[in-house]
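Student: Okay, structure incoming, though there's no sequence with it:
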């Protein structure tokens, strides 16, 4: 009993798995075969029909078949449009993923380039090596040390009541240079901006605030604070 039921279940699955095209083709063959058989059985009556009657007979006999295949064509066209829409949707998703991946790669490359540029930065330190009167003018001597990478085209700008700037020698790693600014107001606060060009050719700057203070028993002196420059 179980084998018989399994057989019929298998048959039902097989018949249900057939496509519409398969059913339409077989039904068309059966229909046309039946129509030809019937017309063959009534051949004597068929040949006695007028031409317009034969046309009406053909239209009535084969019209359902033509309508069946017309409907099937619309169904097939709908399937193809659905498949085409699905393919376009998948292509759009793939393009979206590709664009997102390219954006991630671009961000990673930009980050890598920024990290590389940071490794080329000089690490500058500023000291006030001297501040006093000389020949009726108050001067400040600055010492700039480099513990980072090589830089050149060094320009030291002093921002105070009267701005001034001076060029300095290229700074190798571990090297230092000194610049002197004259005709300043006595013990005034000021800022120093050191502009330079890195080995990569990119330009940058580092800045410092220089603030005077008074200490009992020692007089006036300067305190230097470096501003952050790495973003």
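Tutor: Nice, I can see it. Quick caveat: nothing in here was measured; it's all calculated off a predicted structure.
Student: can we go C-alpha only for contacts and neighbour counts from here?
Tutor: OK.
Student: Strands along the chain, start to end?
Tutor: Secondary structure of the chain (DSSP state E): strands located at 124-134, 137-146, 151-159, 164-168, 176-184, 190-198, 203-215, 219-226.
Student: Which stretch among those strands approaches residue 67 most closely?
Tutor: When the strands of the chain are ranked by distance to residue 67, counting by CA to CA, first place goes to strand 203-215 at 78.8 Å.
Student: Run through who's touching the closest one.
Tutor: The contact list for strand 203-215, computed with CA atoms under 8 Å, 6 or more residues apart in numbering, reads 124, 126, 187-198, 220-229.
Student: ok, of those, which come out buried?
Tutor: By the neighbour-count criterion of 16 or more other CA atoms under 10 Å, these include these buried positions: 124, 126, 187, 189-198, 222, 224.
Student: farthest-separated two in the residues you listed?
Tutor: 187 and 198 (32.9 Å).
Student: Who are the packing partners of the longest helix belonging to the chain?
Tutor: In terms of residue count, the longest helix belonging to the chain (DSSP state H) is helix 51-119. In terms of contacts (3 or more CA pairs under 8 Å, 6 or more residues apart in numbering; DSSP states H and E), helix 51-119 is packed against helix 20-41.
Student: Check it against this one:
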């Protein structure tokens, strides 16, 4: 803060000037008093010259004192301006430091908000994927084959049932590479619609020997997506077993 006290520097000039002026005027008064008769006898122009010469030193002294006092005031004003400039510089530096701290705090908050947003987005995406997976799983059929019993008269022919314990589906098609004299699907192998808990008979030709063969059930789930379920056909001498080999695609 700039000091508001009244400056005392240079006051001694007024005191010194007053003392010197008093001494000078006293001396001048004493001179006039002792020379009064002579002064009274002087012409008016000489009296004027006398007074002008008598008061000129005093006027010149005060003129010098005035210049000195002006210099003192200028120095005081300069010092005050320098102090004010220093305070402004300090205030500007402090304000700059505060702005920098606020900027860093803002950046930290933005970073925290971005991390929170990213985390929330990741959680939301994970929840969406989980819900989608649940919805997809609920929309799938669940096919299974019962044990295929061989015909008592024709041992190379077997019959079993294909059941759906999941959701209804459409465009069901059984696909298995036919191997002549070894294995082949017989009868109906395509179904336009396969309702939930529906069970249909499936027939096949299978040589009366031990062998395995892949079988795929293609379908369109209730969401309209084409998928498939894979199985393995295992032929034995008395029966044919079909078991799931992998999850749905």
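Tutor: On my side now, so go ahead. As the structure is a computational prediction, the values presented were derived from the model and not from experiment.
Student: Superposing both, give me the TM-score.
Tutor: The TM-score (TM-score structural alignment, normalised by the length of the first structure) is 0.66; 193 aligned residues with a CA RMSD of 3.8 Å.
Student: ok, back up a step: any idea which of the buried ones among the contacts of strand 203-215 of the first structure is closest to residue 137 of the first structure?
Tutor: Looking at these and their distance to residue 137 of the first structure, the nearest is residue 187, at 11.8 Å (CA to CA).
Student: how far away is the closest one from residue 225 of the first structure?
Tutor: Taking CA to CA, to the nearest Å as the criterion, residue 187 of the first structure is separated from residue 225 of the first structure by 16 Å.
Student: for residue 21 of the first structure, same thing?
Tutor: Counting by CA to CA, the separation of residue 21 of the first structure from residue 225 of the first structure is 85 Å.
Student: now residue 170 of the first structure
Tutor: With CA to CA as the criterion, residue 170 of the first structure and residue 225 of the first structure are 23 Å apart.
Student: same deal with residue 155 of the first structure?
Tutor: Distance check for residue 155 of the first structure against residue 225 of the first structure: by CA to CA, it reads 19 Å.
Student: Could you do residue 48 of the first structure as well?
Tutor: Using CA to CA, residue 48 of the first structure is found at 118 Å from residue 225 of the first structure.
Student: Check residue 185 of the first structure too.
Tutor: The gap separating residue 185 of the first structure from residue 225 of the first structure is 20 Å, by CA to CA.
Student: quick one on the thing from earlier: next, the angle strand 190-198 makes with the longest helix of the first structure.
Tutor: 120 degrees (axes from the mean of the first three to the mean of the last three CA atoms, to 10 degrees).
Student: Helix 51-119 of the first structure against the second structure, how far on average?
Tutor: Compared with the second structure after fitting, helix 51-119 of the first structure has a mean deviation of 2.0 Å; criterion: mean CA distance after the TM-score superposition for the first structure.
Student: show me what contacts residue 214 of the second structure?
Tutor: With contacts defined as CA under 8 Å, 6+ apart, residue 214 of the second structure is in contact with 176-177, 230-233.
Student: can you pull the contacts of residue 175 of the first structure?
Tutor: Counted by CA under 8 Å, 6+ apart, residue 175 of the first structure has contacts 145-147.
Student: can you give me how far the longest helix of the first structure is from the chain middle?
Tutor: The chain centre lies 26 Å from the centre of helix 51-119 of the first structure; the measure is CA atoms, centre = their mean, to the nearest Å.
Student: what do you get for stretch 191-202 of the first structure?
Tutor: Computed by CA atoms, centre = their mean, the chain-centroid distance of stretch 191-202 of the first structure equals 31 Å.
Student: With stretch 138-155 of the second structure instead?
Tutor: Taking CA atoms, centre = their mean, one finds the center of stretch 138-155 of the second structure at 59 Å from the center of the full chain.
Student: got a list of contacts for it?
Tutor: Contacts of stretch 138-155 of the second structure from elsewhere in the structure, counted by CA under 8 Å, 6+ apart, are 156-169, 196, 208, 221-223, 229, 238-244.
Student: rerun at 7 Å
Tutor: Residues outside stretch 138-155 of the second structure that contact it (CA atoms under 7 Å, 6 or more residues apart in numbering) are 156-169, 208, 221-223, 238-242.
Student: Can I get the buried part of the residues you listed as one ChimeraX selection?
Tutor: Command for ChimeraX that selects the buried part of the contacts of stretch 138-155 of the second structure, burial taken from 16+ other CA under 10 Å:
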select :156,157,158,159,160,163,164,166,167,168,169,208,221,222,238,239,240,241,242
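Student: circling back to that earlier point, could the contacts of residue 175 of the first structure go into CSV alongside distance to residue 31 of the first structure?
Tutor: Shown next, in CSV, are those (distance: CA to CA, whole Å):
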residue, distance to residue 31 of the first structure
145, 101
146, 98
147, 96
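Student: which one of the residues you listed is nearest residue 27 of the first structure?
Tutor: Checking the contacts of residue 175 of the first structure against residue 27 of the first structure with CA to CA, the nearest one is residue 147 at 90.9 Å.
Student: Tell me which residue of the second structure lines up with that closest one.
Tutor: Taking TM-score structural alignment, residue 147 of the first structure has residue 165 as its aligned residue in the second structure.
Student: Surely its match is in contact with residue 197?
Tutor: Yes. The pair formed by residue 165 of the second structure and residue 197 meets the contact definition of CA atoms under 7 Å, at 4.9 Å.
Student: Great, nothing more from me.
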